[in-house]
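Novice: Sequence unavailable; structure follows:
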């Protein structure tokens, strides 16, 4: 999953905005996880408190008579702890607040006091603990994220520090976020493993919605027994193949192509599960007259090989799966030894 981490200045002037947060979530996509370090919420609350105090002072110093302009009534500023609570309560569902452990707090304070790492001096005041906590959040999420981690920050120093993690990018807003997402491509081996994990769920849901998992109508299906392609016994043919449940999806020879917003993978897919075939048998019902009978046969002890194209969205979530060639229904021959020839992939991309 893609992870988006917000720094304090990911919001304009460091002020929390629910509408701006909603826009960022929309830009990231439904498959992205948004994480906010707890210290960032504290800073947003402190900035809101300071801004409101300044507004109170401005209104208090107003010397315009009420006869000319009615005096503005400003609500008293709540305690900062209350502002922290209000921000946390207003966060959209699914947004996570990252709370550092005691070791992370210790290291953050150490960096600020000893002026190491994130520690720096601004206007003769030592700072840097909050940046160290944000960086600790980046490191923590980077270690477990399947996809890219994007930190939204305008802090150049924090950007440089976060860049040492290979799967971390940085951006400064919704537009930059999309650009950062496009720069990351997961390792092909990782994508292949994830496809094997995710395809059964994705395709089984498709069967529930559309009464099919994979469509074989465009390129068709042939049958193979052992290592030999064969026709069915007698005058019979496979009229239709339908997979109603996928239990295992094996992926081989995955190739990934990224071109702008397009993310496409070409792969070999072997499917095990509930496989049903409609078998049509032709027979002579009278001299010169041919009839046909249809029978549904369970091929669930066999498997299907087919080449596919996978399209992902910007967060590397499966968007579509299409067959790219003729599928092969492989009838397992119990008497045939499972050597390399028996296990070879049968299907080919249609020229």
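Specialist: That came in fine, so what should we check first? Bear in mind the structure is a predicted one, so any value in this text is a computation, not a measurement.
Novice: can we go C-alpha only for contacts and neighbour counts from here?
Specialist: OK.
Novice: Residue 125: neighbouring residues, count only.
Specialist: Residue 125 has 8 neighbours, counted by other CA atoms under 10 Å.
Novice: I should have written residue 179 there, sorry.
Specialist: 17.
Novice: do the same with residue 319
Specialist: Neighbour count for residue 319, taken as other CA under 10 Å: 13.
Novice: just the one 10 residues further on next, same as before
Specialist: As a burial measure, residue 329 scores 26 neighbours (other CA under 10 Å).
Novice: Assess the claim that it and residue 238 are in contact.
Specialist: No - when contacts are counted by CA atoms under 8 Å, residue 329 is not listed as touching residue 238 (9.8 Å).
Novice: what is in contact with these two at once?
Specialist: Jointly contacting residue 329 and residue 238 under the rule CA atoms under 8 Å, 6 or more residues apart in numbering are 221, 222.
Novice: Check which residues of the strand or helix carrying residue 193 are buried.
Specialist: Using DSSP states H and E, residue 193 sits within helix 188-210. The neighbour-count check on helix 188-210 (16 or more other CA atoms under 10 Å) flags 191, 192, 195, 196, 199, 200, 202, 203, 204, 207 as buried.
Novice: tell me what it is packed against?
Specialist: With contacts taken as 3 or more CA pairs under 8 Å, 6 or more residues apart in numbering; DSSP states H and E, helix 188-210 sits against strand 236-259.
Novice: alright, now check it against this:
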């Protein structure tokens, strides 16, 4: 059975603060560690009222410092917003503080609008330089004897920090394959090209010093509760979140509603249904069945779940149900292997 991991955007819910959101992230990470999740990744977004993880490297340090064994990383760092040297130094520092526990996932999108992106870098973001920036970043982690470069990342040089390529299109799949790096697909909000991207990544993969065989991680929203009805109700918070973004009015995560169709027209909801189609919403039985289908469909090496839920305790309950599903599927696999 494959490992399960957690993706967190440190949601700031209506009426609450970034302080509470970050404290909740640490609490959720500690909960995930106890439940046996493999990784806890945090995502970089900017100018978003409902997301507290903009300073992603700082939050990673906070979470890693409050946990003991779970891997902590970025899902991802939006590299066009930063110089590769700065990211190499930040993650070199994190790896030096928490050795063997840090992951560096890299994305090509700015994670914001163009005006915000310019404010971050004081220049126009050039996503076309992403492959060169990735190569430069990888080079900063090489031993000095292998590079002989004048500019060095300290800390960073000579450290083993797994670098992942993240994406929601064929572009990232091709780059990860050519560089021989692990690949994570953002199917939790952009599932349209998932299967094609996985095929491209696996078929074009070239072994590298980083990885000998392709390793693909697939993302899914998991909103689980004791009943299907309650899970569907909890799911309305993330539906509202995406609807507000589409209207250009991003805001803090809103509380769930009993019937979302009373608040939003069908034509808007139809567009959101496609965006969020890679979501597992339901009771423990429903979640177990749907996760089994996703694993069978994608042949993923790892599954990373996002739990976009308004209430923190309900969020913890949701990933606990996901862990139960993982354990049940593992037991089924073990029985089948014996038989």
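Specialist: Structure received. Not measured: the values here are computed from a predicted model.
Novice: Could you quantify their similarity as a TM-score?
Specialist: Superposed pair, TM-score by TM-score structural alignment, normalised by the length of structure 2: 0.29. Supporting alignment: 153 aligned residues with a CA RMSD of 6.0 Å.
Novice: before we move on, the earlier item: from the buried residues of helix 188-210 of structure 1, which is closest to residue 22 of structure 1?
Specialist: Of all the buried residues of helix 188-210 of structure 1, residue 202 has the smallest distance to residue 22 of structure 1: 26.9 Å, by CA to CA.
Novice: Find the nearest non-adjacent residue to the closest one, please.
Specialist: Spatial nearest neighbour of residue 202 of structure 1, chain neighbours left out: residue 318 (7.8 Å); criterion: CA to CA, 6 or more residues apart in numbering.
Novice: if we can go back for a sec, any residues touching the helix holding residue 193 of structure 1, and which ones?
Specialist: If you take CA under 8 Å, 6+ apart as the criterion, helix 188-210 of structure 1 is touched by 212-214, 244-252, 254-256, 318.
Novice: Would you mind giving the orientation angle of that helix with respect to strand 236-259?
Specialist: Compare the direction of helix 188-210 of structure 1 with that of strand 236-259 by axes from the mean of the first three to the mean of the last three CA atoms, to 10 degrees and you get 130 degrees.
Novice: following helix 188-210 of structure 1, which helix or strand shows up next?
Specialist: Once the chain leaves helix 188-210 of structure 1, the next helix or strand it forms, by DSSP H and E, is strand 221-225.
Novice: For that next one, buried residues please.
Specialist: Neighbour counts over strand 221-225 of structure 1 (16+ other CA under 10 Å) mark 221, 222, 223, 224, 225 as buried.
Novice: what angle do it and strand 236-259 make?
Specialist: Counting by the same axes, to 10 degrees, strand 221-225 of structure 1 lies at 110 degrees to strand 236-259.
Novice: helices or strands up against strand 221-225 of structure 1?
Specialist: Helices and strands touching strand 221-225 of structure 1, by 3+ CA pairs under 8 Å, 6+ apart, are strand 236-259, strand 327-331.
Novice: Of those, which stretch is the most buried?
Specialist: Compared across those, strand 327-331 shows the largest average neighbour count, a mean of 24 (mean count of other CA atoms under 10 Å).
Novice: Can you tell me which helices and strands it packs against?
Specialist: Using 3+ CA pairs under 8 Å, 6+ apart: strand 327-331 of structure 1 touches strand 221-225, strand 303-312.
Novice: any chance of these in a markdown table, with distance to residue 104 of structure 1 too?
Specialist: Listed next are these as a markdown table, based on distance: least, CA to CA, whole Å:
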| stretch | distance to residue 104 of structure 1 |
| --- | --- |
| strand 221-225 | 58 |
| strand 303-312 | 36 |
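Novice: so which of these comes closest to residue 126 of structure 1?
Specialist: The nearest among those, by CA to CA, is strand 303-312 at 45.6 Å.
Novice: ok so, going back, distance check, the residue nearest to residue 202 of structure 1 against residue 197 of structure 1.
Specialist: Counting by CA to CA, to the nearest Å, the gap from residue 318 of structure 1 to residue 197 of structure 1 is 12 Å.
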